[in-house]
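Chemist: sharing a sequence plus its predicted fold:
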Amino acid sequence: AGQPTLRLTDPEGQRLALLAGGSDDGFAPWRRSPVPVEFQIRGLGHVTLTVDRLAPTARVLTDVLNFRQSGDYPAADNANLRTVVFETGPGGPGAEVRVEERPDLPPTQLGSGGVHHVAFRAPNDSEHRAWRDRVRSAGIGITDVIDRFYFKSLYFREPGRVLFEIATDGPGFATDEDAAHLGEKLALPPFLEPHRAEIEAGLKPLDSSVSSPAPPR
């Protein structure tokens, strides 16, 4: 979509893309990274949904979730099909959803290399409940509020069968550990702690060590 793009897959087969030309707004360098600051990833960009029919998904994004259509471009591997861009708020990274209409592709199955759901943020409990009521009033089935300890969640499927989550910002992942050490060990909410051994046994080891800090710039 006009940006230099490097497409890749991770070891599980998940499709990823690195985009050049991002903004430094909100970027906080990780000083312990072996990657020099000027080459570090600035943040998360858009998410791309692949559906067989664009119109029903577009209606949910615009009429229910308050996105707006802001452009389109040819699909990456089929110039005859389009990818449509939807934005909310200021748009740009973290506020953009792209939808590929791909009736030529077979249905997929959830598994390694797939994304389970797409999550949207609600700043507090009252707005969270308001979104639940708004989705229900549109005739879309949605769960009741689910307490995940670190945040509260609502789930619903849009017409293209993509699972959407609306999650509160708080209480936050620093609820039970120091924010400076997030990600250094597996943290579990209290309701999953009794199953820690079973959960850890099913995880692949992840090397989170850092060989050396990046030199000052």
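Modeler: Arrived safely.

Chemist: C-alpha from now on. contacts and neighbour counts both.
Modeler: Fine.

Chemist: which parts of this structure are helices?
Modeler: Along the chain, the segments classed as helices by DSSP state H run 54-59, 125-137, 196-201.

Chemist: what's the neighbour count on Asn80?
Modeler: For Asn80, the count of nearby residues is 7 (other C-alpha atoms under 10 Å).

Chemist: surely it touches Glu101?
Modeler: No. Using C-alpha atoms under 8 Å, Asn80 is not in contact with Glu101; the gap is 10.7 Å.

Chemist: okay if I get the helices of the chain as JSON lines plus mean neighbour count?
Modeler: Shown next, in JSON lines, are the helices of the chain (neighbours: other C-alpha atoms under 10 Å):
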{"stretch": "helix 54-59", "mean neighbour count": "18"}
{"stretch": "helix 125-137", "mean neighbour count": "15"}
{"stretch": "helix 196-201", "mean neighbour count": "11"}
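
Chemist: take this one as well and set it beside the first:
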Amino acid sequence: MEHTILGIHHITAIAGDAQQNFDFYAKVLGLRLIKKTVNFDDPGTYHFYFGDEIGNAGTILTFFPWGAGIQQGRRGSGMATEIGYSVPAGSLDFWIKRFDAHNVAYHQPSEIFGEKYLTFFDPDGLKFELIESKTTDNRKAWETHEIKADVAVKGFHNITLTLNNIEGTANLLTTVFGYKLIAKTANRYRYATAAVENAAIVDLVELPQEKPGQVANGTVHHVAFRVKNDENLMHFHDIINALGLGITSPIDRQYFHSLYFREPGGVLFEIATENPGFTVDETLEDLGKNLKLPKQYESKRKEIEAHLAKIN
């Protein structure tokens, strides 16, 4: 598996109110808050990381909650438009009842590619599917008092990209990332990598007349793909740089090292390492309990803490 893209690492989206964001993902969906830090480019904004117990790649959903006054975004071409989560078979009835109890907007269950799914929206309008995967998902889900392993969210199943033309994106996925086209229905093309068992699928939806999306509240900011280490990161840096896609130099994100570039369809992609992981600055038991700041902002902790909303 040397120099291999290992599926989805994390997905980052934009939210409004920080408390509302925390309440929905930690309490309603039952994900673990594994890291509470700040946006490295805007330390006055939180950066929340939600995932499984230890923040395994393929389970990590992160948010920049920019406040209640942020402009509402719009799903459209050139962006990731749907996030698919894997859940155990037979669990959708539980989630329908839970969404009813918590006033969560959802659609009635449907089926695609032989998999039953339930579409729902978070309080900011971010679109998801809970998917009963037809492939085995042995990942250990994070449990809460109300959400047990037999119904709990396991981690990502897929990400959907909406594009005016899929050709360039499909070529990147197949020739650089090692994905293969495994299914097609209407204008949806499903690509997957055999390098990992889960968080391995990218769906491309081709809508030639779709207007460009607007990245703001309730939309996905970027999709990150996983590599094992820094050597693999630089391997892909050199390949993508040679394609003229304008990839960045490596950036230290404290919990992983990253490269960023826009793929041919316009979606912001990141490639991120597994190392060093989320326990680099706090214990497994304490993940998400305290505000963790990158070294460059530690001297301004009091000022930053005073500006950030208190999260209960």
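Modeler: Sure, I can see it. These figures come from a predicted structure and were not determined experimentally.

Chemist: got a list of what Asp169 of structure 1 touches?
Modeler: The neighbours of Asp169 of structure 1, taking C-alpha atoms under 8 Å, 6 or more residues apart in numbering as the test, are 121-124, 151.

Chemist: let's see 10 Å
Modeler: Contacts for Asp169 of structure 1 (C-alpha atoms under 10 Å, 6 or more residues apart in numbering) come out as 120-125, 128, 150-152.

Chemist: and those, which are buried?
Modeler: Buried members of the contacts of Asp169 of structure 1, scored by 16 or more other C-alpha atoms under 10 Å, are 122, 125, 128, 150-152.

Chemist: ok, so of the contacts of Asp169 of structure 1, who is nearest Gly160 of structure 1?
Modeler: Nearest to Gly160 of structure 1 among these, counting by C-alpha to C-alpha, is Phe120 at 17.0 Å.

Chemist: distance of that closest one from Lys185 of structure 1?
Modeler: Distance, Phe120 of structure 1 to Lys185 of structure 1, by C-alpha to C-alpha, to the nearest Å: 25 Å.

Chemist: now swap in Tyr150 of structure 1 and tell me
Modeler: Distance of Tyr150 of structure 1 to Lys185 of structure 1, given as C-alpha to C-alpha: 16 Å.

Chemist: same question for Pro29 of structure 1.
Modeler: In terms of C-alpha to C-alpha, Pro29 of structure 1 sits 21 Å off from Lys185 of structure 1.

Chemist: which one of these two has more residues nearby?
Modeler: Shown here are Pro29 of structure 1 and Lys185; by other C-alpha under 10 Å, Pro29 has more neighbours (15 against 10).

Chemist: how many other residues sit next to the nearest residue to that one once chain neighbours are set aside?
Modeler: Spatial nearest neighbour of Pro29 of structure 1, excluding adjacent residues (C-alpha to C-alpha, 6 or more residues apart in numbering): Val37 at 6.1 Å. Neighbourhood size, Val37 of structure 1 [other C-alpha under 10 Å]: 17.

Chemist: Val37 of structure 1 matches what in structure 2?
Modeler: Under the alignment defined by TM-score structural alignment, Val37 of structure 1 corresponds to Ala149 in structure 2.

Chemist: same thing with Ser70 of structure 1?
Modeler: Using TM-score structural alignment, Ser70 of structure 1 pairs with Ile182 in structure 2.

Chemist: you'd agree that match is up against Ala192?
Modeler: Yes. Using C-alpha atoms under 10 Å, Ile182 of structure 2 makes contact with Ala192 at a distance of 6.7 Å.

Chemist: could you pull out the strands for the stretch 201-312 of structure 2?
Modeler: When secondary structure is read from DSSP state E, counting those that start in this stretch, the stretch 201-312 of structure 2 shows strands at 201-206, 220-227, 251-252, 256-262, 268-276.

Chemist: reformat those as TSV; add distance to Arg98 of structure 2.
Modeler: TSV is the format used below for the strands of the stretch 201-312 of structure 2 (distance: least, C-alpha to C-alpha, whole Å):
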stretch	distance to Arg98 of structure 2
strand 201-206	27
strand 220-227	24
strand 251-252	39
strand 256-262	34
strand 268-276	33
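
Chemist: can you put the helices of structure 1 in TSV and add distance to Thr5 of structure 1?
Modeler: Formatted as TSV, those follow (distance: least, C-alpha to C-alpha, whole Å):
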stretch	distance to Thr5 of structure 1
helix 54-59	24
helix 125-137	34
helix 196-201	35
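
Chemist: relative to Gly111 of structure 1, which of these is closest?
Modeler: Closest to Gly111 of structure 1 of those is helix 196-201 (C-alpha to C-alpha; 16.9 Å).

Chemist: please compute how far that closest one lies from its chain's middle.
Modeler: Relative to the centre of its chain, helix 196-201 of structure 1 is centred 25 Å away, using C-alpha atoms, centre = their mean, to the nearest Å.

Chemist: one more: stretch 195-202 of structure 2?
Modeler: 13 Å.

Chemist: could you list the buried residues of that stretch?
Modeler: 196-202.

Chemist: from the contacts of Asp169 of structure 1, pick the one nearest Arg134 of structure 1.
Modeler: Of all the contacts of Asp169 of structure 1, the one with the least separation from Arg134 of structure 1 (C-alpha to C-alpha) is His128, at 10.0 Å.

Chemist: and that closest one, what's its match in structure 2?
Modeler: Taking TM-score structural alignment, His128 of structure 1 has Leu233 as its aligned residue in structure 2.

Chemist: do you know how far that match is from Glu270 of structure 2?
Modeler: Distance, Leu233 of structure 2 to Glu270 of structure 2, using C-alpha to C-alpha: 10 Å.

Chemist: residues shared between the contacts of those two?
Modeler: Counting by C-alpha under 10 Å, 6+ apart, the common neighbours of Leu233 of structure 2 and Glu270 are 226, 257-259.

Chemist: export these to CSV and append columns for distance to Ala242 of structure 2.
Modeler: Output for the shared contacts of Leu233 and Glu270 of structure 2, formatted as CSV (distance: C-alpha to C-alpha, whole Å):
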residue, distance to Ala242 of structure 2
Arg226, 20
His257, 20
Ser258, 18
Leu259, 14
